[in-house]
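[1] Can you look at this prediction? I've put the sequence above it.
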Amino acid sequence: MSLKKLETLSTKLLLKNPYWEYKLDNYTLPGGQTGEYHYVHTPGAAMVIPVHDDGTLVLVKQFRYLWKKESMEFACGGVKDGDFLSTAKNELSEEAQLAARDLRQVGEFNPFNGATDEICRVYLATGLSKATRERDASEEFEVLRMSVAEFEDLAGKGTIWDGMTLAGWMLARRSVSALLKEKRL
């Protein structure tokens, strides 16, 4: 069975800031009725899952304003220039203070398909070395290093609660497992 599609009649920009746009679409249903759809448009996001040669993962701990608590996450940030790969490199350097010899995309997902059209591309970073990049004045990070087992334990307990980090891990997990098996870790 094929689901009926909604047809867009118009799109109106309601609010714009440097990070996203809030839009309102008017649409028509197959029966002729019309409706409104409010959503957030972004140019996308890039997430990086760094894996050291010893098999440990790198996350960053940061304070999340809306939740008023700390969150452990993979480095991730909004795409500003349309270049997902450059954004991934910049986020890895800025947040985790690392550079990668190899950075390859392992998947992509929409973080909240009822409210945003954002696509987050997930990259696996290997061949890591120290790097420094000036951080945004509004951001403070603590770099964390942990095994896959520790990560999965913290995620299972709800200590790692960031949805994008959890979704990104699901896309990268198989690739990380293959990498660890190849290195016999």
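    Sure thing, it's come through.
[2] When you work out contacts or count neighbours from here on, use the C-alpha atoms and nothing else.
    Noted.
[3] mind checking the SS state of the residue nearest the centre of the chain?
    In the chain, the residue lying closest to the centroid (Cα atoms, centre = their mean) is M47, at 4.1 Å. Three-state call for M47 (DSSP: H, G, I helix; E, B strand; the rest coil): strand.
[4] For the longest helix anywhere in the chain, could you pull out the residues that count as buried?
    Counting by DSSP state H, the longest helix found in the chain is helix 163-182. Under the neighbour-count criterion of 16 or more other Cα atoms under 10 Å, helix 163-182 has 164-165, 167-169, 171-172, 176, 179-180 buried.
[5] hold the first one in mind and look at this next one:
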Amino acid sequence: MKKFEEKTLNTKEIYNGKIIRLQVDEVELPDGKISKREIVKHQGAVAIIPVTDEGKIIMVEQFRKPLEKSIIEIPAGKLEAGESPDVTAIRELEEETGYTTKRENLVFVDSFYTSPGFADEIMYIYFTDKLEKLEEPVEVDDDEFLELVEMNLEEAFEAMKEQRIHDAKTNYAMMYLKASGRLSNA
């Protein structure tokens, strides 16, 4: 038995969309009481930290409707069914930045659950500093509007203070870059 395990008694699907599913589980708590859990199911996501030869981090600025503002983020996207995270990393790099890299140039950084209190989404993060500009840019999704932003690490930390960079994966990525010493201006 898992420590503090909650036994699922039944599950009711509330919504099944393109990106998430929402369900409500009725659970038996470790003390025998009954409770409900609202759960967001997500396929998982992948982000990539692309760094140029000049030590610039390539990011994208885009409007995030839940926040009602634009923020600057490292390139990221949803895992497709059956797709390995490293393939997703390269696909998102190409779609969002116009750059590519080879699988052997990807460094797996870490993975983490984004909001384990209500969601099962897992985020995989990769790093590469071996970039090639695509001759033919890959088209972005029809509903995706973004602008490339290149910053050194000092500029990125300033953007974090100003909350222009204000999401967990990008903050995590900047802390990784600083701690790893992968950039000379760290």
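    That came through fine. As the structure is a computational prediction, the values presented were derived from the model and not from experiment.
[6] and the longest helix of the first structure, how far from the chain's centre?
    Here the centre of helix 163-182 of the first structure is set off from its chain's centre by 13 Å, with Cα atoms, centre = their mean, to the nearest Å.
[7] In terms of secondary structure, what does that helix contact?
    In terms of contacts (3 or more Cα pairs under 8 Å, 6 or more residues apart in numbering; DSSP states H and E), helix 163-182 of the first structure is packed against strand 45-50, strand 98-109, strand 120-130.
[8] what angle separates that helix from strand 120-130?
    Interaxial angle of helix 163-182 of the first structure relative to strand 120-130 (axes from the mean of the first three to the mean of the last three Cα atoms, to 10 degrees): 60 degrees.
[9] what's in contact with helix 163-182 of the first structure?
    47, 49, 51, 55, 73-74, 106-109, 111, 122-124, 155, 160 (Cα atoms under 8 Å, 6 or more residues apart in numbering).
[10] do stretch 83-98 of the first structure as well
    44-48, 58-60, 75-80, 99-100, 121, 123, 128-135, 141, 143.
[11] the helices in the second structure, which residues?
    For the second structure, the helices defined by DSSP H cover 85-97, 153-161, 168-180.
[12] Switch these over to JSON lines; also include distance to L29 of the second structure.
    Below are the helices of the second structure laid out as JSON lines (distance: least, Cα to Cα, whole Å):
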{"stretch": "helix 85-97", "distance to L29 of the second structure": "34"}
{"stretch": "helix 153-161", "distance to L29 of the second structure": "39"}
{"stretch": "helix 168-180", "distance to L29 of the second structure": "30"}
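[13] To F4 of the second structure, which of these lies closest?
    In terms of Cα to Cα, the element of those nearest to F4 of the second structure is helix 168-180, at 27.1 Å.
[14] The counterpart of Q62 of the second structure in the first structure and C76 of the first structure, how far apart?
    Using TM-score structural alignment as the criterion, Q62 of the second structure maps onto Q62 of the first structure. As judged by Cα to Cα, to the nearest Å, Q62 of the first structure and C76 of the first structure stand 12 Å apart.
[15] so what's the counterpart of I49 of the second structure in the first structure up against?
    Correspondence of I49 of the second structure to the first structure, assessed by TM-score structural alignment: I49. The contact partners of I49 of the first structure, taken as Cα under 8 Å, 6+ apart, are 57-59, 74-75, 122-125, 169, 172.
[16] same thing but at 10 Å, please
    By Cα atoms under 10 Å, 6 or more residues apart in numbering, the contact list for I49 of the first structure reads 57-59, 73-76, 88, 92, 103, 106, 122-126, 165, 168-169, 172-173, 176.
[17] Compare those with the second structure and list the ones that remain.
    By both residues aligned by TM-score structural alignment, their matches' Cα atoms under 10 Å, the contacts of I49 of the first structure still in contact after alignment to the second structure are 57-59, 73-76, 88, 92, 103, 106, 122-126, 165, 168-169, 172.
[18] What is the neighbour count of the closest residue to L24 of the first structure other than its chain neighbours?
    Leaving out its chain neighbours, the residue that sits closest to L24 of the first structure by Cα to Cα, 6 or more residues apart in numbering is H38, at 4.6 Å. Residues lying near H38 of the first structure (other Cα atoms under 10 Å) number 16.
[19] and the gap between H38 of the first structure and L171 of the first structure?
    H38 of the first structure is 28 Å from L171 of the first structure, by Cα to Cα.
[20] same check, this time on D54 of the first structure
    21 Å.
[21] now swap in K80 of the first structure and tell me
    Going from K80 of the first structure to L171 of the first structure by Cα to Cα gives 23 Å.
[22] Please apply the same query to M47 of the first structure.
    On the measure of Cα to Cα, M47 of the first structure and L171 of the first structure end up 11 Å apart.
[23] what's the answer for V143 of the first structure, then?
    V143 of the first structure sits 22 Å away from L171 of the first structure, going by Cα to Cα.
[24] same question, V51 of the first structure
    To L171 of the first structure, V51 of the first structure is 14 Å away according to Cα to Cα.
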